[in-house]
Structures are given as C-alpha cells and as structure tokens.
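K.L.:
kindly return the folded structure for what I paste below:
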Amino acid sequence: MRDSMARLQLMGERAAPVFVRGQGSWLWDAEGRAYLDFEQGMGGNSLGHSPTLLLDALRRQAELLVSPGRQYCSRGQLKLAARLCEATGSERAAFCSGPVEANGLAVRLALQWAAEQNPAADTLVVLDGSHVALPAQLGATRVLRVPFNDLEALAAVVDLRCAAVLIEPLQLARGVVPATLEYLQGAQRLCREQGAVLILDESSSGMGRCGALLAEELYGVRADLFTLGSALAGGLPLAAVLARGRIANAAADALPQACPGEALLTVAGVAVLGAVLDGSFFAQTREVAEHLREGLAHLARRHAHGPLRGHGLMLGLPLIGQRARIVQRAAREQGLLLGMAGDECLRLSPALTVSHGNVEEMLRRLGRALQRVEQRCEEVA
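P.N.:
So this is what the prediction gives:
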C-alpha cells in the first residue's frame, strides 16, 4: 500500500512498476513480479543488473574511499584513464558525470583547438536527428545541421571554416539508424582534408554495444575525439572524453584533471572495462546478437513489421501500422521491458551478458504482445 501511494505521488495516474531488485537480465517489482529487461537503461547497464564483479569492486572501494573531493585525483581515476587510453589508442582521457557534459567538453575542446590552428574556423557541423545537447555558450560559433547519411550535404559544409563535425555512429532518436560505411569513412576523409576535428559520440554505441569496444572499429575510422556514456561504469553516472593524435597535446591543458565520479565510479569503470576486454567477451556478444537479430527478423516478418536497424545488441524494430508506446505497454503486460526510438520503432538494448535463453524468452513474450495488439485492433475495427 505504501509503495502504491508513493508511486501515485511520484507519477500521478500513470501506472508503472516499482522495481526493488535486479539480477542480470531480470527485474522484480514490489509485488514480486519478474520482468525480462531488454531495455537496460537505454543500454547503460552494460553488464546487466547487479553483476557480481561490479558489486565486489564497489564494495572494496567503498571500504577504502568514496570521494576525495572533486578537485583531487584518485587511484581509480588514473587507472581507468590509463586502461581506456591503451585499449582505444588514445593519449588523453577525462571523466564527466554524463554524456551531455562529455559531449559539451569535447565540442569546446575541438573548437578551441581549431581556432588556434585556423582563426577562420568558426563552424560546428551536427547531424540532423542527433540527440546530442550542445554547450549553452558557443560564442560566435555557427552551428550547421545537415542530413544524416548524406555525404554530399556534408561535403557542402565541411570547408576551411569548419572547426569540427560531431556524429553519432548509431542514431537512437531517428529509430536506431546506423551510419553507412561510405558516409562515416567519407566524413573522416573530409575532416582530414579540411583540417576539421572529427568527434564521435559513442555514448550509446561504445563499450561493446555494437560487438566491438567502439563502433568506429566497424567502419575502419578513427575519431580525433570521442565520448563514452554510462555503459562505461555499468549504468552508474560516469562518462568520458578521449583525445587522440593531433588534438591530444592541446587536450593536456584543456581537459580537467579531476573527476566528478571520483574514486567510487571510476573503480566501477575499471571493473566493467576489464570484463568487456576479456578475450572471449566480444565474440560471445556478437554470437548472441546474431541470434537476437535472426529471431527478431523472423518475428517482424510474421507480424508484417521491420526491417531491423542497428548494430550488435542495439537494435530497432520499426512498426508498421502500430504505435511503439502501445506495443511497449502490451509487452510490459507480458513481463517484458522494451525501449522506444520514436513513435513507431521499438528499441532493444539488452545486457551485453544476455543469454540465448533470455533471447528465446524475449521472442516468445514479444510475439504474444504483438498478437495481443493485433487482436485489440481487430476488436476496435
């Protein structure tokens, strides 16, 4: 009763479960009902709910030091920065509380560096459909938005005035739409030719989500700056900016030395990074991702939806003639949690540790949800 009253105070009349426990791909609500979670905090819970290795790392660190203060370094921060740089071929790393802050820091760093190289560089190019929040203060910087996956449109604005280009390799807001190979490689080429900084927002696509540590690896490109989101620390509020090559030296002075996450969160990042860099982790992720893609594609054909979009374990299922919110609600009635990417697309972002059995159970529950929605539509008609 107390949980029900609190829920009404928090959310008004919107009915929603109150979750009290999680383990792996499962969540349990206050009434004891189990839900199969294929949303996982928009993919931020990279290793699922309450993984043992993460809990152990947090427990050990909490007994030693939680926070030395924002202005000081901790051993965990130094260790995570070193391991991230080694794993990604980067030279500098800084940490933030979330991807919005990380992307803002990356943009400011790119604009500062570009202005020092070329005073005429005053333009930031952002792709339409990007969910990236730009810094509030950009001075005299022009912000141009161009269509995603349109290399001709991008080439028209990447000139000597272009300071930086910010791209999400996998655009969630547009319905989990990946960049094409030609587009992302072409964007890198244009940036190199004109001296612009290439920034990749990997807050949703990084940390193994696409079957490799970074999505850029799938495309054979190399960003000057890239950002990571909460998947870095298994869903905890930690993000990162990493700098390479020509911009790394400038970053030495511009990137902050202290980490808002301080000791506890950066130790979580060390634990998660160690897990995903295990020799067999990405192979297992790609194997279960293929199982998920094949099963979803079969289900989509049976119910006249699709085709699928995305990479690895971040997939979008476009719906034809149905609203994503309605199907999402029907899935929740079946004990299945899914995300949405727009009004007409379901988003699936399970834990990277999801099992083949979890995938099969998800397909059964989603199949029942889709069938139930179709039956309701027929009843209304």
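K.L.:
every contact and neighbour count from this point should use C-alpha atoms.
P.N.:
Noted.
K.L.:
how many neighbours does residue 218 have?
P.N.:
Residues lying near residue 218 (other CA atoms under 10 Å) number 14.
K.L.:
where does the most centrally placed residue in the chain land in three-state SS?
P.N.:
In the chain, the residue lying closest to the centroid (CA atoms, centre = their mean) is residue 204, at 1.3 Å. Using DSSP: H, G, I helix; E, B strand; the rest coil, the structure places residue 204 in coil.
K.L.:
I have a second one here; can you model it like the first so I can compare?
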Amino acid sequence: MNVAVSRDLYEHVMVPNYAPVSVVPVDGRGARVWDQDGTEYIDFAGGIAVNALGHCHPDLVEALTLQAQRLWHTSNIFANEPAMRLAHALTQASFADRVFFANSGAEANEAAFKLARRYGVRTGGEDKHEIVANLNSFHGRSLFTVSVAGQPKYSEGFGPPIKGIRHVAFNDIQALEAAVSSRTCAVVIEPVQGESGVLPASRAYLQRARELCDTHGALLIFDEVQTGMGRLGTLFGYEHFDVVPDVMTLAKAIGCGFPLAAMLATKEAARHLELGTHGSTFGGNPLACAVGETALKLIDRPELLRGVQIRHTHFVSALTVIGKRYDLFKEVRGIGLLLGCVLTDRWKGEAKHVIDCCLEHGVMVLQAGPDVIRLAPSLVIETEEIDEGLARLAKAVKQLSREPVAM
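P.N.:
Have a look, this model is predicted:
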C-alpha cells in the first residue's frame, strides 16, 4: 500500500511526545538542507550539536559503506575490530583508560551513574550512594537521568524519583561545598549547560568540584554529550577548562548522526563495572564504531579545532551586531560553536516564535529554554554558508522587529 508521506502522517502514526515543525527535511549536504518541496535551508542547528561534520560528509559515508559491506552486528558476545580501534583511539586522545559504548547520551549517562553508585557502595558502603548534580541540568530522558537532572518538568508524573540525588545551583561553589560529603559517590556536571541556556561553567567551579571529589573519594563525572568532540574548540570540553574528570560521557557528535555514545573512565573507576553489571545489545556496533573512528580522525586535527575558534569569532561578532540593531539579543554567549543568543526583555519567552520565523527565512536554529536562541552548527561550516545563514537570520530578525511588542 502506497502512503503519502507528509507531516500530516506524523500525527497518525507517531507517539505524541514530540511536536516537530511542518518542514520535513529529505536531503542534506554540508550545512545545507532541502525539504520535500525543494526549499533550501542553512543549518545552524546541526541536529542539536550532532552533525559536527555537516550532512553526508563523504569520508563518513565511505566508512559506513565499507563497513556495511563487511559486518553489521555480532552482539557483545564477540569483540569487533571497529569498536576496539575506536576505544583505543579515544583512550589515546583523552585522560581515560577504558570505554563503554552505548547508543545515546542518555545511555552513556545511565552507565556513568550506575558506575558511580557501584563505585560508591564498593568503596564506602551502602551509605556512599549520593550523586550531587546541578539544578537545570540535562542528562537524558531515562528515569535515572531525569532524576539526576534538576528539572522537575522532565521527572514529574512518572512516580517516585530515584532517591539519593542532591541538586545545587550551577556555578555556586558554596552550595557545592555544602552538598558534597563522605556519602557522595559522584559529582555530575555539564561543562556548558546546553539545554538550559548555553551557560558555561566557571573554571573555579570545576576546579573546586575536582578538589571536593578528591577529598571525599567521589568520582567527578563530566557530561560532554554536547561539549565533546571539538564543539568548544578543544577535542573535549574538559581540556578547555583544564580540569580532568574521572568519567566522561560522549554522544551526539561522536557519531556525527549515526547513533553512537560512549562512557570513558579511568582504569580505577572502570574496574567496578565488572562482568555482568551492565550491558547494551547495540553498544559498540561495528557500523557505528566505523563511523565514529573516522569522525574522531577528522575532528581531532589542529586545523579543524583552530577553525572552530575562528568561526566562533565570526558568529559572535555578527550576531551581536544583528541583536543590537534590532533589539532582539541582549547577550551572545557560549564557547566555540555552542552559542546562546539571549533575548531582550521585549522578546522574553518568545524563543519558539523566533526560531519559527528564522525557519521561514531559510535558516535552522534552536532554542535553549524560552529565552535563548541556540546555535550549534557544523564545525566545518564554510564561511559563505555562515554569511548566507546570518543574512537570512538578519532578515528574520528585521521582520520580527516590526511586530508589536510582546505583552
């Protein structure tokens, strides 16, 4: 039976937990995307920081194609070559000694939080099970990860939350000091809070977290699902802040669009997740790891990482001018190519309206809460694509500026 595939079909066949826009993308190359009608868009959203090398990068397509002709899946009853090569490359490039592969950021964080609990109980007894996390953080949508994230809107309505989690204000050193104790098994931090407004941690906050974990025998976990893989202009976000965690989670850009995630850990931490304590049917899949291995090689290059900083300056300068000219942005913040444009009081709460208008003018952007427009484009987006996208964004902002003041 032939079915007309349009946005209308979505309402009839999909669980209603998402509300996608009317545009249905069907093709992408680099930083350009085309919808079912052939309309072109400049992509400043990057699949929410996923498409770090743009759409359909030829080297990634080749890696996937070659592996697809050899071996798709074996399960973790067997080791496979792409997974071992990628794990070795990740440990060589980072602080970590061991890698666990998963399929999404939530799964990588689930593994990290289970490891933290296991580590705490085995090193300090049943009382050493508390996880200290930040208010307004985001770590995924499993029951454990929404409990760790300090956002009730994601955890309410699903029964009792997981106990033993303490939430403190982001970048509040005194609150962190008051929360961490001998009962703490881990402190979990996003180096940049992406979903809650693109808010970078302070180096002092991360350094103090490191010191407190060392003092109390707790693990320091960095959720680098959004900040890892070159996004901040360093291969991993912790390098930007010069603070080294015990555990780090990666997803999004590690597979550049192919489902892949990883939890990286020191040997001392990883040894507590021994045989049979955790697993994943598809984690470490040969297809995903073949793509991830190629993505890592492409991203972990000095010229690419320097290019992120150059693009950062270009974006921030232009966005600041646009924002001031039309009284839309009062601040442009962020690190590397994870940027947040904070709306002025006039447009407070209207982020969704702004991104819809941008889409109408042919540029894809994101929101990070109701008051912030987020950009997370390809790390290799061409200058002419940046300029064209910014021109389209400026036209959208100009149109918005003529609208009545929001009440």
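K.L.:
on that earlier part again, just give me the match in the second structure for the residue nearest to the centre of the first structure.
P.N.:
Under the alignment (TM-score structural alignment), residue 204 of the first structure pairs with residue 226 of the second structure.
K.L.:
report the contact partners of its match.
P.N.:
Residues in contact with residue 226 of the second structure (CA atoms under 8 Å, 6 or more residues apart in numbering) are 49, 194, 250, 251, 252, 253.
K.L.:
and what of residue 39 of the first structure?
P.N.:
For residue 39 of the first structure, the contact set (CA under 8 Å, 6+ apart) comprises 337, 338, 339, 347, 348, 349, 350.
K.L.:
to which residue of the second structure is the third one aligned?
P.N.:
Read it as residue 339 of the first structure. Matched to the second structure by TM-score structural alignment, residue 339 of the first structure sits across from residue 366.
K.L.:
find the nearest non-adjacent residue to its match, please.
P.N.:
Among residues not flanking residue 366 of the second structure along the chain, residue 374 sits closest, at 4.8 Å (CA to CA, 6 or more residues apart in numbering).
K.L.:
pretty sure the one you found is in a helix, no?
P.N.:
No - assigned with three-state DSSP, residue 374 of the second structure falls outside any helix and is strand.
K.L.:
just among the contacts of residue 39 of the first structure, which is most surrounded?
P.N.:
Busiest of the contacts of residue 39 of the first structure [other CA under 10 Å] is residue 350, holding 34 neighbours.
K.L.:
residue in the second structure paired with that residue?
P.N.:
By TM-score structural alignment, residue 350 of the first structure lines up with residue 377 in the second structure.
K.L.:
roughly how far does residue 14 of the first structure sit from residue 8 of the first structure?
P.N.:
8 Å (CA to CA, to the nearest Å).
K.L.:
these two - which one has more neighbours?
P.N.:
Using other CA under 10 Å as the criterion, residue 14 of the first structure and residue 8 rank with residue 8 on top: 13 against 9.
K.L.:
isn't there a strand covering that one?
P.N.:
No - applying three-state DSSP, one finds residue 8 of the first structure to be helix, outside a strand.
K.L.:
and it, how far is that from residue 28 of the first structure?
P.N.:
Distance from residue 8 of the first structure to residue 28 of the first structure, by CA to CA: 19 Å.
K.L.:
what's the answer for residue 360 of the first structure, then?
P.N.:
Residue 360 of the first structure is 20 Å from residue 28 of the first structure, by CA to CA.
K.L.:
between the two, which is the more surrounded one?
P.N.:
Neighbour count, other CA under 10 Å: between residue 360 of the first structure and residue 28, residue 28 has more, with 19 against 15.
K.L.:
can you pull out the helices in the stretch 51-200 of the second structure?
P.N.:
58-68, 81-93, 105-124, 143-148, 152-155, 173-179 (DSSP state H, counting those that start in this stretch).
K.L.:
which one of those helices lies nearest to residue 269 of the second structure?
P.N.:
The closest of the helices of the stretch 51-200 of the second structure to residue 269 of the second structure is helix 105-124. By CA to CA, the value is 6.9 Å.
K.L.:
against the first structure, where does the closest one fall?
P.N.:
By TM-score structural alignment, helix 105-124 of the second structure lines up with residues 99-118 in the first structure.
K.L.:
tell me which residues are up against the matching stretch.
P.N.:
The contact list for stretch 99-118 of the first structure (CA under 8 Å, 6+ apart) reads 95-96, 121-122, 124, 132-135, 138, 163-164, 166, 196-197, 199, 201, 203, 225-230, 239-241, 247, 250-251, 254-255.
K.L.:
and stretch 209-226 of the first structure, by the same measure?
P.N.:
Outside of stretch 209-226 of the first structure, the residues within contact range by CA under 8 Å, 6+ apart are 43, 46, 106, 110, 169, 181, 184-185, 188, 197-202, 205-208, 241-247, 276-277, 282-283, 285-286, 311-314, 352.
K.L.:
now list the buried members of those residues.
P.N.:
Among the contacts of stretch 209-226 of the first structure, those classed as buried by 16 or more other CA atoms under 10 Å are 43, 46, 106, 110, 169, 184-185, 188, 197-202, 205-208, 241-244, 247, 276, 282, 285-286, 311-314, 352.
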